[in-house]
Structures are given as C-alpha cells and as structure tokens.
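S.K.: Following is a predicted model, sequence given first.
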Amino acid sequence: MVSPIVIIGTGLAGYSLAKELRKLDATIPIVMISRDAGDFYSKPMLSNALRAKKSAAALVLKSSAAMEEELRARILTHTEVVEIDLQARCLHLEGGMKQSYGTLVLAMGADPTRPVLEGNGGDSVLSVNDLDDFSLFEKSLAELDARGTSRDVLILGAGLIGCEFANDLLARGFHPTVVDVADRVLERLMPPQASRRLQTRLEHAGAAFRFKAAAVSVNRSAAGLAVGFSDGSSMRCDLIMSAIGLKPRIGLAAQAGLEVHRGIVTDGKLMTSDPRVFAMGDCAEVGRSVLPFVMPIMFQCRALAATLTGTPTVVKYPAMPVTVKTPACPTVVCPPPSGAEGAWQVLETEDGLEALFSDGASPDRALGFALQENSVSKRQRMAGRVAT
C-alpha cells in the first residue's frame, strides 16, 4: 500500500496543492487535515466582503465534502495535530488518533499578531484571518447596527489589510480610524507620495488616521471602548480590529525538531530540514522570505506538485504585483525585495501615480513599482520591467 501525501491545512495553499497534485497523478493517496470545517473559500475576499454584502456562509465556494469528492482525497475536519513524529513518519492527532504519512506537507498558514494591551478590554480586539473570524466580525458589526447608535471602528495597523478593511467598512456606513506606529500607510510597500494619495482618498471617503502611535490600553464601559495610545492621546470606539501582522505557524515544526526561523525554513524545492517534510504558503520561509500573498502560493503549489510526483522542481517567482482592494484609490504594488538599495522615481498627475524603484545602474529594469488610479492599467507593462 502506498503511503499517502498528508497535507496539514485546507486553506488556499493546501487545497491548491491538492488540485495541482491531481492534475499530475490521479491515483496517489492524499489525506488533508483541517482544524476547522475545511470548507473552501477565497481568503482574499474577507477584506472586501462587506462591500459585496457577502456573509461568511456566502463566501463558502465548496464544502469540505464536495472538495473531498472533487480531489478524491480524505479530509479530516475539526482535527488538531498535536505532534509530528519524524522518525515514525506519523502524526499524533487530538483524541489519541494517529495518521501515518509517506510525505508530509505543512500548509498551516499564519496566526494574527496579537497586540499586548493593558486594561479590561483587551479580549474585545478582533482579528479576521479566516472564515470563522469573519463570522464573528460580521456578528459584531450586526450588533452595532442593531443598537443604532455610534458606529466607530478602530483598526490597528495601516498596512494592506488595515487599509482594505477601512475601505470596506466605509462602504457599509461605519466610521473607521486607522492607527499605526509608522508615519504613513503601506510604508514598506510603496513610496511616500503613493501613501499620501491612498490616505487622502480614504480620508475623503470618511476614514481617519493616527500615525506614530500604538494602542497600549483598552478599557470597556457602558459607553463603549476607551483606547489609550503610546503618545498619550486616547479615543472611544465601539469595535477594535487588529491588522498589525501575521506570525507563521511554526510551533508543530519546532516541536518536531525541524529548522525554523521566522517561518519553517525550506530550500528552493520547499523541502524542510527533513527530506520527507515540505512546507509552503504563509507558514514557510523560502530563501529567507515569508511571502503572505496569493501569487507566491500558486507558484509554490505548481513546483511542489511536480516535485512530489517525481520531477524535482525549484520554485521560481516572476514579478508578482499585488492589488490593494481599496476602491477609493485603486492601487497595485510590486514592492522591491527587502533591503534592496535604490530609490523611487515617481510621476504623479491628477489622474494617477506611477512609481518605479530602481537601483540606478539599470534604470530600465525595475526592482519594484507602485501604480494608482488610472495608472493601474500599466500593471502588465510594468511587471515586464521588474528584474526577477
């Protein structure tokens, strides 16, 4: 009997890998393990579902049962893996069950970074990282709707997710305030001119921003939530959402003795320090990089499926622009590599913004770019100029 490929995780990474495997091999046994219901949905839709008036249930594209049939796989739902035994090639599951594997793929994703807050209201802070989280967030917003009073939402983090949720909340009549320790929105992804343009458009739509400050305390009272900031200021709100970042889920891997750093360390073929274990998606650190975006996952899936079916393949990435889902200011970013030396060249008009990051030695070859409003139509042309 052929030992199965076992995939821990039924998010975009896990399901996409299983689909790619089935394209290459119709018979190889696949077992997938999910700590939740295992339903298939588009995670990027979480940050613009409010505008689309989509409920958590409506975001489900296929049930786990339907995915099991489509993929001809065994899917274990609501199942926690408590230990990986590398020597025995076996997973210990909650409740005393065991699952053997021939090859193991860790596609466990990442957890939201939780802010450390003083006061009695710290447990009021919500994060939206999966369908269950969105369901709770949706319920909390509905409760504000039912009260018919104030609708003030504080978002911690002015990065991509924070800005997307701010825009989405505006579409439903809520009043978002975004706070960040940085001095501008999407500071690590694009130049100051683009940050300013995005912030201005969101402010015109009704959002507010606070920079160079972090929330340090939250206290609950009948009047709502009182939030204190590191700069000594304070504000009240009705709901708090944290979007300050993600932490790759590395606990199981570390406990098993696999090499971990920021994520689960892999080589270019996504192999961990154990040759029978691979990692991909938000939990993996590939070539010193953790890339929590959709496009890298797609390229990882294709390469890893080839490797697992007998054709060892190094994952290679082309330019991978990211669409920021902020209709108030359409934006596409392709950030330069972390630590890259160079400078932004920015062309800004009333109708749009075009920014190119170059090292100066080869001005025609970009290391990154940012496009806004009418200029987003140049996405493909700009992507072709990015050195990979």
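M.R.: Everything's here; your move.
S.K.: When you work out contacts or count neighbours from here on, use the C-alpha atoms and nothing else.
M.R.: Fine.
S.K.: how close does the nearest residue to residue 56 once chain neighbours are set aside sit to residue 19?
M.R.: The shortest distance from residue 56 to any residue other than its chain neighbours is 5.3 Å, reached at residue 135 (Cα to Cα, 6 or more residues apart in numbering). As for residue 135, its distance to residue 19 is 27 Å (criterion: Cα to Cα, to the nearest Å).
S.K.: show me what contacts residue 77?
M.R.: With contacts taken as Cα atoms under 8 Å, 6 or more residues apart in numbering, residue 77 has the following neighbours: 33-38, 64.
S.K.: How about the contacts made by the residue most central in space within the chain?
M.R.: Relative to the mean C-alpha position of the chain, the nearest C-alpha, by Cα atoms, centre = their mean, is the one of residue 292, at 4.9 Å. For residue 292, the contacting residues are 281-282, taking Cα under 8 Å, 6+ apart as the criterion.
S.K.: ok, now the one 10 residues further on?
M.R.: By Cα under 8 Å, 6+ apart, the residues touching residue 302 are 17, 20.
S.K.: what about it, is that helix, strand or coil?
M.R.: Using DSSP: H, G, I helix; E, B strand; the rest coil, the three-state assignment for residue 302 comes out as helix.
S.K.: What's the separation between residue 32 and residue 45?
M.R.: Residue 32 sits 23 Å away from residue 45, going by Cα to Cα.
S.K.: Now do the buried residues in stretch 286-303.
M.R.: For stretch 286-303, a neighbour-count test (16 or more other Cα atoms under 10 Å) marks 286, 290-292, 294, 296-303 as buried.
S.K.: wait, which of those residues is closest to residue 221?
M.R.: Nearest to residue 221 out of the buried residues of stretch 286-303 is residue 292 (Cα to Cα; 36.5 Å).
S.K.: let's bring in a second one:
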Amino acid sequence: MQPVVIVGTGHAGYAAAREFRKHDTTTPLVMVTADDGTSYTKPMLSNAMARGKTPAELAQASAEEMGQQLDARMITHARVASIDAPNRRLHLSDGSELEAAKIVLGIGANQIDPHLPGEGADDVLAVNDLDSYAQAREALEQGHRVVLIGGGLIGCEFANDWVNAGYEVTIIEALDYPMGRALPPQAGTALRSALTGAGVNVVTGRKVTAVERDGDTLVVVDDAGERHPADVAVRALGLRPRTRLAEDAGIEVGNGIRTDRQLETSASGIYALGDCAEVDGLVLPFVMPISNAARALGPTLAGTDTEVHYPVMPVIVKTPCCPIQFYAPPTGVAGEWHEEEADGGGIRGLFHDHEGQARGFVLTGPAVAQKAELVKQVPGWFDNRY
C-alpha cells in the first residue's frame, strides 16, 4: 500500500498528520523534513523570554517520539528536490525517491530578505523556526543592543518580549506606526506609544538602507542617515510562502500554492496547507486557520472529501504592553475605519464598507474584552472577500 507523504514538520504538517490518524490508522504515513523534526509551537517563540523558556524547553517532542505517536516513518534532514506530480513521486536531494498515494505540502514560508548592502548584512538574523530562534538567543547572550528591521506583528512581539528581559531594543519601521499594514491609525499609534513606554526605541517612517560594521558592532543605517548600533540585528519584514517546489512541478501558484477548499492543488492527490498555501484565494499564516485546515484535510486524506471552514478568527498579538486583537478587512474592499476610545480604556475600531457592513475590527488594551461582541458583526473569512 502506498503511503500518504507529508512534507514538512511544522504546525501544519504535524496537525495534518494528527488529524489524518484520527480517521485512518492503517495507511502508511511518511513525514519528510529538512530539519530534525522537533515538534514545537512556533508562536511561542516570540514570548519565550516572558515565559522563562529556553529554546530547549520549547521543544515538545523529538522526531522519533512524533513517529511513534503518529505511527509514521520519519525522514529527517532531507529536502525534496522535485515532485513528479502526475505520478505523485518525490525525488529527495540524496537521490532517493518516494511514491505516494497522496502528498501534502506543509513547507511553510521564508522570511522576506531585503538583500541589504553592507559588510554586516550577512550577520542579520531571521527568526523563522526553533533552530534560528536558538541562534538568536545565543547571540543575545553576547550583547544587549538589538535592532529589529521591521515593525510588523512579529517584530513588535519580539521587541516587547526582549525589552522586558532587559535588552536595549530598537524597531525601524518604514510605515508611520508599527503594524501599519494591519492596524488603523489610532490603534497603531496606541501600540507605538505603549512600546515606547515599555522602553522600545520605535523609529517609524524610515527604511533600512544598509547594515555596516564598526569592529564587533553592527550598524544599521536608515534612509535619514541615522546609524543604529547593535550587538544583534534581526529582520522581521514578513513572510513569503515557499512555492518554488510546487511551481517547478507544474502546480498552480499565486500568492501561495493554490488550493481549493478541500486543500487540493491543481495536481490531483497533492494538497497544501499552512504558511505555503493559498486556500481558495486566502493566505492565512496564523495558527487557527492552519488548525481548521488540518481538521478538514484529515478526513479528506482518509477518503471523505471535506471542505475547510474558516469562521471569524481574530489574530491575537502578544504585546503585553498593549494587548491587541484584530480581524483585518479584506484587501481591496473600499470602506472606512471608525475608531474610538472604548469604555474602560483601549481603542475599539470597526471597518465598514460603503454599504455599511462591518468587515473588520481592532481592539486594544482593556477593549479586547469586547471581542465576542464584534465577532458577531463581521462575516467569516471566505464570505468577507466580496
């Protein structure tokens, strides 16, 4: 019997495997991963210091332990070089091959690399998994000045966590306030004020143009000519889905590996989920959408076709200085934000389209307690696009 082969052992891959095993305990299962296959919860990286967790303590199970739990053959430190999609055959970088009844791609996304000039640019870190987080933590032990290139969600979470641990933290963000692509002005300004109050040096409206060296010190240079010395520099400019493997196999890609609502790609019997996937037009690189996708994919892999359902799933931003929950309005929908100070404190914002329908919301500080009320006012992810 040919196996189900899952490529990737991040949250998407392991969640899909667990859900598959709930519905099928006999079909062989193979998991292929480029790293050591350690199971961990990626969102916990950005508040590990606050929780007093070392990188080693964030590891939940080894590949061997996961293989036992899932009754799966684990192939670690192996890259898939190419996929013969019509025959569902995977060619690994060591020259070996795997034939599969079904293939699942849970191959994640890469941190966006701006390819900055300067002799220090190669020393800028990108935290995208447990191994790179361990590398960053080791670097942090050698100094106290940190510059984060990018003030999006991840940059803000790391900044809050690391400043609370006693580091001197600077964020350099090209937009007018942190998380400017997700938050409306009042909420974004509240976040900037809270981060500043916590001790973070928040530099907005600036782009990084180079990373130079001055002896052992990195110097991050912005487009105003200001030089920001750092012992550690980390880029946090967002994620780009890994699509090359699928594209080279003739599988349709867009902003991610395109799938229908059953998570099936344009190639029969090949599925995708997680940070790499564009599910019926949506790229949702967050835990809850990935978990929902896995719950649908499990029975589908076992023979019962099941569509994924995305309810309203607000994103929780782990910035204790300014708790935030938001449900972003769809890109391209015309409308306006209406923000106000909420009773009890914090910002409450609703985005209405030109017909008056609520399409997104944001809550900060104590106002996050109003989430349940606002969730009822907006459509679910699929219905919210039109």
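M.R.: That came in fine, so what should we check first? Just so it is clear, the structure is predicted and the values come from calculations on it, not from any experiment.
S.K.: circling back to that earlier point, now secondary structure too, for the contacts of residue 77 of the first structure, in a markdown table please.
M.R.: Conversion of the contacts of residue 77 of the first structure to a markdown table gives the following (three-state DSSP):
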| residue | secondary structure |
| --- | --- |
| 33 | strand |
| 34 | coil |
| 35 | coil |
| 36 | coil |
| 37 | coil |
| 38 | coil |
| 64 | helix |
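S.K.: Could you report the distance from whichever residue in the second structure pairs up with residue 215 of the first structure to residue 116 of the second structure?
M.R.: Residue 215 of the first structure maps onto residue 208 of the second structure when the alignment is built from TM-score structural alignment. Taking Cα to Cα as the measure, residue 208 of the second structure falls 8 Å from residue 116 of the second structure.
S.K.: Quick one: map residue 59 of the second structure onto the first structure.
M.R.: When the first structure is aligned by TM-score structural alignment, residue 59 of the second structure is paired with residue 60.
S.K.: Name the nearest residue to its match, sequence neighbours excluded.
M.R.: residue 41 (4.7 Å).
S.K.: which one is the equivalent of residue 334 of the second structure over in the first structure nearest to, not counting chain neighbours?
M.R.: With TM-score structural alignment defining the correspondence, residue 334 of the second structure maps onto residue 341 in the first structure. Once flanking residues are discounted, residue 341 of the first structure sits nearest to residue 359: 6.0 Å by Cα to Cα, 6+ apart.
S.K.: Now do the equivalent of the one you found over in the second structure: how many residues are near it, please.
M.R.: Residue correspondence to the second structure (TM-score structural alignment): residue 359 of the first structure is matched to residue 353. Taking other Cα atoms under 10 Å as the criterion, the count of residues near residue 353 of the second structure is 16.
S.K.: Against residue 342 of the second structure, how distant is residue 353 of the second structure?
M.R.: As it turns out, when the distance is counted by Cα to Cα, residue 353 of the second structure lies 21 Å from residue 342 of the second structure.
S.K.: again with residue 229 of the second structure
M.R.: If you measure residue 229 of the second structure against residue 342 of the second structure using Cα to Cα, the figure is 39 Å.
S.K.: out of those two, which sits in the more crowded spot?
M.R.: Between residue 229 of the second structure and residue 342, residue 229 has the larger neighbour count (other Cα under 10 Å), namely 20 against 17.
S.K.: Show me the strands in the stretch 51-200 of the second structure, by range?
M.R.: Using DSSP state E, counting those that start in this stretch, the strands of the stretch 51-200 of the second structure run over residues 72-75, 80-84, 89-92, 97-99, 102-105, 109-111, 145-149, 168-173.
S.K.: wait, what's in contact with the alignment partner in the first structure of residue 217 of the second structure?
M.R.: When the structures are aligned by TM-score structural alignment, the residue of the first structure matched to residue 217 of the second structure is residue 224. Residue 224 of the first structure makes contact with 236-238 under the criterion Cα under 8 Å, 6+ apart.
S.K.: Just the ones of those in strands?
M.R.: Cross-referencing the contacts of residue 224 of the first structure against strands under DSSP state E gives 236-237.
S.K.: Just give me which of the contacts of residue 224 of the first structure are shared by the second structure.
M.R.: Counting by both residues aligned by TM-score structural alignment, their matches' Cα atoms under 8 Å, the second structure reproduces these contacts from the contacts of residue 224 of the first structure: 236-238.
S.K.: With distance to residue 90 of the first structure as extra columns, can I get those in TSV?
M.R.: TSV is the format used below for these (distance: Cα to Cα, whole Å):
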residue	distance to residue 90 of the first structure
236	50
237	48
238	47
